[in-house]
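Following is a predicted model, sequence given first.
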Amino acid sequence: MPTTPQAYRPAATLLDLGPTLWDPVAAADFPDTRLRFRNDRAASQVGLDGLTEAEWVAHFGRFAPLAGTLPQPLALRYHGHQFRQYNPDIGDGRGFTFAQVRDAQGRLLDLGTKGSGQTPYSRFGDGRLTLKGGVREILATEMLEALNVPTSRTLSLIETGEELVRGDEPSPTRAAVMVRMSHGHIRIGTFQRLAYHQDEDGMRALVGYVLRNLYGEESDDPVQLLDRVVDRTATLAARYMAAGFVHGVLNSDNINVTGESFDYGPWRFAPTWDPAFVAAYFDHAGLYAFGRQPEAIHWDVMQLAASLRLIAESDPLIALIEQFGGRYAPRIADALLWRLGVVPRGTAPDRALVQTLERALRATGVGLDRFFFDAFGGRLPESYGEEWAALRDALGPYAPRKERSHPYWQGEPCGMGIEEVEAIWAPIAERDDWSALHAKVAAVRAMGDALA
């Protein structure tokens, strides 16, 4: 297994928790394995970019163990609130944690799958992933990474030669198995399961595991853990909003306790600053609409606090939950100023700018991709008329954090509207032409370089 020797650092910390958290499982035996996407930029950070194509497919399509890490895949156990209804009958139903590695900074990363076959938690599902779903996950993770949202990264997508029947898209459709690289796969729902079973020892062990392995802190204090999660999830909510991103399914089993976004199903990018914009066709009440995402994430973190009451006093947990809004406010200012490409000036002027910005975006209905492209650096073009006067004045004292010297600024804004996602998928479905996907990934990465 050729890797970059100085960078490949295997780990197996999940084994420390014992089978209270996971079940050993086996991957499906796929009829075919055709490599469709290989993220060497991500792989290079953990020493896996040196794999040959055959080795890559063996590890990420057939799931031969990587040296020194988990000896077999582990399906994680968890519960969760799904659209505010508690469900104790879930867990990794079409995925598992395949390996753990550390990057050059020592950060622990999980390699987890989607579409790798049935597990004890599949219920009535086939444990598979559609190829289109895998393509959509590539596009979501690449775009979010470029827009400074903490996100899992799509490491690999391999087509598996199976045909799947789905009720919400043309069937039969092609199948795939995906591998994501994520800063842990411990969810709020993981803690909810332990609270449901009144497992105090398991809860203490999990708190210590997360603080030590995912936060780098030698502690097993549940209040300290909640403090970190409140902080990270407030940041995540703010960056979703600045990116114009709508996750679609912010259930408590989809919220990672490291504050890293993952598991992309019916996601969309909002075309305009429309708080009522919904990504999931089945979200009839708009529970997870664009403008309600901070509220939804806060509600999920409240469920973590409720779970931690098993081993902690209520008052300090409640006090931390009440801080969520106060931590979110400066984070949304930072996130929007980052996307505007200006240097923050301080709490009061930054908040005033954000309020002026949101009013202008809602009143004008301008396209978000167009606006943030034009306004980067803090100077609105003359084509932005009188209705933008208040924002132009508010931006006046702000200095640009980066010049518009990257070639990206000589072209057009790079967006990820649903129409373009469908246009990227169409040639793959019709004639197995992947060129539009590869071109889009390159364009998104160029935008990320321009913004970074």
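Everything's here; your move.

From now on I want contacts and neighbour counts done on CA atoms only, so please keep to that.
OK.

pretty sure residue 20 contacts residue 201?
No. Using Cα atoms under 8 Å, residue 20 is not in contact with residue 201, being 10.1 Å away.

What is the burial count for residue 323?
Residue 323 has 14 neighbouring residues, counting by other Cα atoms under 10 Å.

contacting residues around it?
Neighbour list for residue 323: residue 230 [criterion: Cα atoms under 8 Å, 6 or more residues apart in numbering].

any idea how far it is from residue 126?
Relative to residue 126, residue 323 is positioned 42 Å away (criterion: Cα to Cα, to the nearest Å).

So which residues of this structure form helices?
In the chain, the helices defined using DSSP state H lie at 40-43, 53-60, 131-146, 188-196, 200-209, 222-243, 293-308, 314-321, 324-340, 347-364, 368-375, 389-395, 418-431, 435-451.

Save the ones you listed as a markdown table, and put in mean neighbour count and distance to residue 180 too.
What follows is the helices of the chain, written out as a markdown table (neighbours: other Cα atoms under 10 Å; distance: least, Cα to Cα, whole Å):
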| stretch | mean neighbour count | distance to residue 180 |
| --- | --- | --- |
| helix 40-43 | 16 | 10 |
| helix 53-60 | 17 | 10 |
| helix 131-146 | 22 | 9 |
| helix 188-196 | 24 | 19 |
| helix 200-209 | 18 | 21 |
| helix 222-243 | 23 | 18 |
| helix 293-308 | 22 | 22 |
| helix 314-321 | 16 | 30 |
| helix 324-340 | 21 | 25 |
| helix 347-364 | 16 | 34 |
| helix 368-375 | 19 | 27 |
| helix 389-395 | 18 | 39 |
| helix 418-431 | 15 | 20 |
| helix 435-451 | 17 | 16 |
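
then this one, side by side with the first:
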Amino acid sequence: MASTRYRPERAILELGGDFYDPVVAAEFPQTILRFRNDRAAAGVGLDGLSDAAWIDHFGGFALLPDNLTEPLALRYHGHQFRVYNPDIGDGRGFLFAQLRDDAGRLMDLGTKGSGQTPYSRFGDGRLTLKGAVRELLATEMLEALGLETSRTFSLIETGEALERNDEPSPTRSAVLVRLSHGHIRIGTFQRLATLDQPDNLRKLTDYCLRHFFADESGDPARLLDHVAARTARLAASYIAAGFVHGVLNSDNINVTGESFDYGPWRFTPYWDGAFTAAYFDHAGLYAFARQPEAIHWDLVQLALSLKLISTAEALTPALDTFADRFRGALRDAVFARLGVLPGELADDLALIAAIESALATETVTIDRFYFDWRSGSLRAATDRYDGEGFAEVRAGLARLAQAPGALDHSYWSDAEPCAMPIEEVEAIWAAIDREDDWAPLHAKITAARRMGAALEKSTGSGMKPA
């Protein structure tokens, strides 16, 4: 049962029926619990649930106590690869519950693969088991690296054989529950602006300011400034992690700046600016190095939506801060992985540029570089860094102080860094698909969490704000 730390909320109901549609969860032929995130559950007072109760709530969607009385499919629009689409919304998921975490933040439990909604269009509202496994791996790795990300809360196999055009079918099915700091997207604002609903736009602005930023001003320009700061940090964290989200459409950008909704993601092994994650991203719109540009473009769409209740003069300054905020956040994120303390900003940014240039030679992987240079100096004899490009990196790191606790974990004595190459992701899935062997998946989660613990040992580590 839920603990005394379980604090239910119904904040979304403040917005009213113009923002969502009540829906009914699908009934599944099976509900086999494959993963429950007790670490995340502990933060919201749900870690005391028995497995049977867990399955009842997150596979059968029995309501949580004193919470929402029905699932809600949220309404939104969005630009998808720069083409505006008014025919989207929660098409295979819904908001199931809201609650407060230990830090007092408003959190959502949202679903993926829970059945059809008014926005399913021609889809079946279901999720493949492979898609659920991939999202679990993405969130665990990104959380370990210190990113603000949704967390995979629950993964339950549902016993349906799904047909898909872009992967071998029939394939196994699942329903996933994610724990997120809100599900309000830039596309949520775009819908209201497109429909010319200024009153609802003001209501949503006030909701986001109060619940996500502890800001009672109701000022659209203040909201844009908050979102600019958070999304600049998001863009920087992707670059520092070597992560490619794959689909940075405006309906996939949370106004809290929390990364979520993982489809064709990948980690780029090398610092390759043109590396893409989605096979359908033919133009490289969301390639590794273009992600800050893409996120800023989405931020501009938020500003254009807010013009309905504000002015260009009030909104433009927040947009103009994005580049500087991104550069500062990138410095902080890269230095966090290296376990060094910041110095003079101009010198630090020059070092970041030198690191990017050296890694672009593709003589060493991103994860190997961070691992080898943890604490600011090369920790083992190797000729990987004998090239001229790394001379400037070596000199730049030499002037920086080591972060306290940078090496205070046995992880840093391992032979290899923890990484998430696509080949390993596929091998983990193959073990599940062919032999129903879940051991490699759970071993990888354990390894990622161990790396996360090692990064947290340093007071200079992590990409999250203080």
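Structure's in. What do you need? None of the values given here were measured: they were computed from a predicted structure.

ok, back up a step: relative to residue 89 of structure 1, which of the helices of structure 1 is closest?
helix 188-196 (9.8 Å; Cα to Cα).

so that closest one aligns onto which residues of structure 2?
Counting by TM-score structural alignment, helix 188-196 of structure 1 falls onto residues 186-194 of structure 2.

average distance between that stretch and structure 1?
Following superposition, stretch 186-194 of structure 2 is found to deviate from structure 1 by 0.2 Å on average (mean Cα distance after the TM-score superposition for structure 1).

Can you list the neighbours in contact with that stretch?
The contact list for stretch 186-194 of structure 2, computed with Cα under 8 Å, 6+ apart, reads 75-79, 86, 198, 200-201, 204, 250-255, 298-299, 301-302, 305-306, 308.

Figure out how far it is from the centre of its chain.
Using Cα atoms, centre = their mean, to the nearest Å, the distance from the centre of stretch 186-194 of structure 2 to the centre of the chain it belongs to is 21 Å.

sorry, back to before: among the helices of structure 1, which comes closest to residue 32 of structure 1?
Of all those, it is helix 53-60 that lies closest to residue 32 of structure 1, at 10.3 Å by Cα to Cα.

quick one: that closest one to chain centroid distance?
Taking mean C-alpha positions (Cα atoms, centre = their mean), helix 53-60 of structure 1 and its chain are 25 Å apart.

Output the longest strand belonging to structure 1.
For structure 1, the strand with the greatest residue count under DSSP state E is strand 153-164.

That one vs structure 2, average offset?
Once fitted to structure 2, strand 153-164 of structure 1 is off its aligned match by 0.3 Å on average (mean Cα distance after the TM-score superposition for structure 1).

residue range for that strand in structure 2?
Under the alignment (TM-score structural alignment), strand 153-164 of structure 1 falls on residues 151-162 in structure 2.

May I see the buried residues of that stretch?
Buried residues in stretch 151-162 of structure 2, counted by 16 or more other Cα atoms under 10 Å: 151-160, 162.

now the residues you listed as a markdown table including distance to residue 400 of structure 2?
What follows is the buried residues of stretch 151-162 of structure 2, written out as a markdown table (distance: Cα to Cα, whole Å):
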| residue | distance to residue 400 of structure 2 |
| --- | --- |
| 151 | 33 |
| 152 | 36 |
| 153 | 38 |
| 154 | 42 |
| 155 | 43 |
| 156 | 47 |
| 157 | 49 |
| 158 | 52 |
| 159 | 54 |
| 160 | 55 |
| 162 | 53 |
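
Understood, closing this out.
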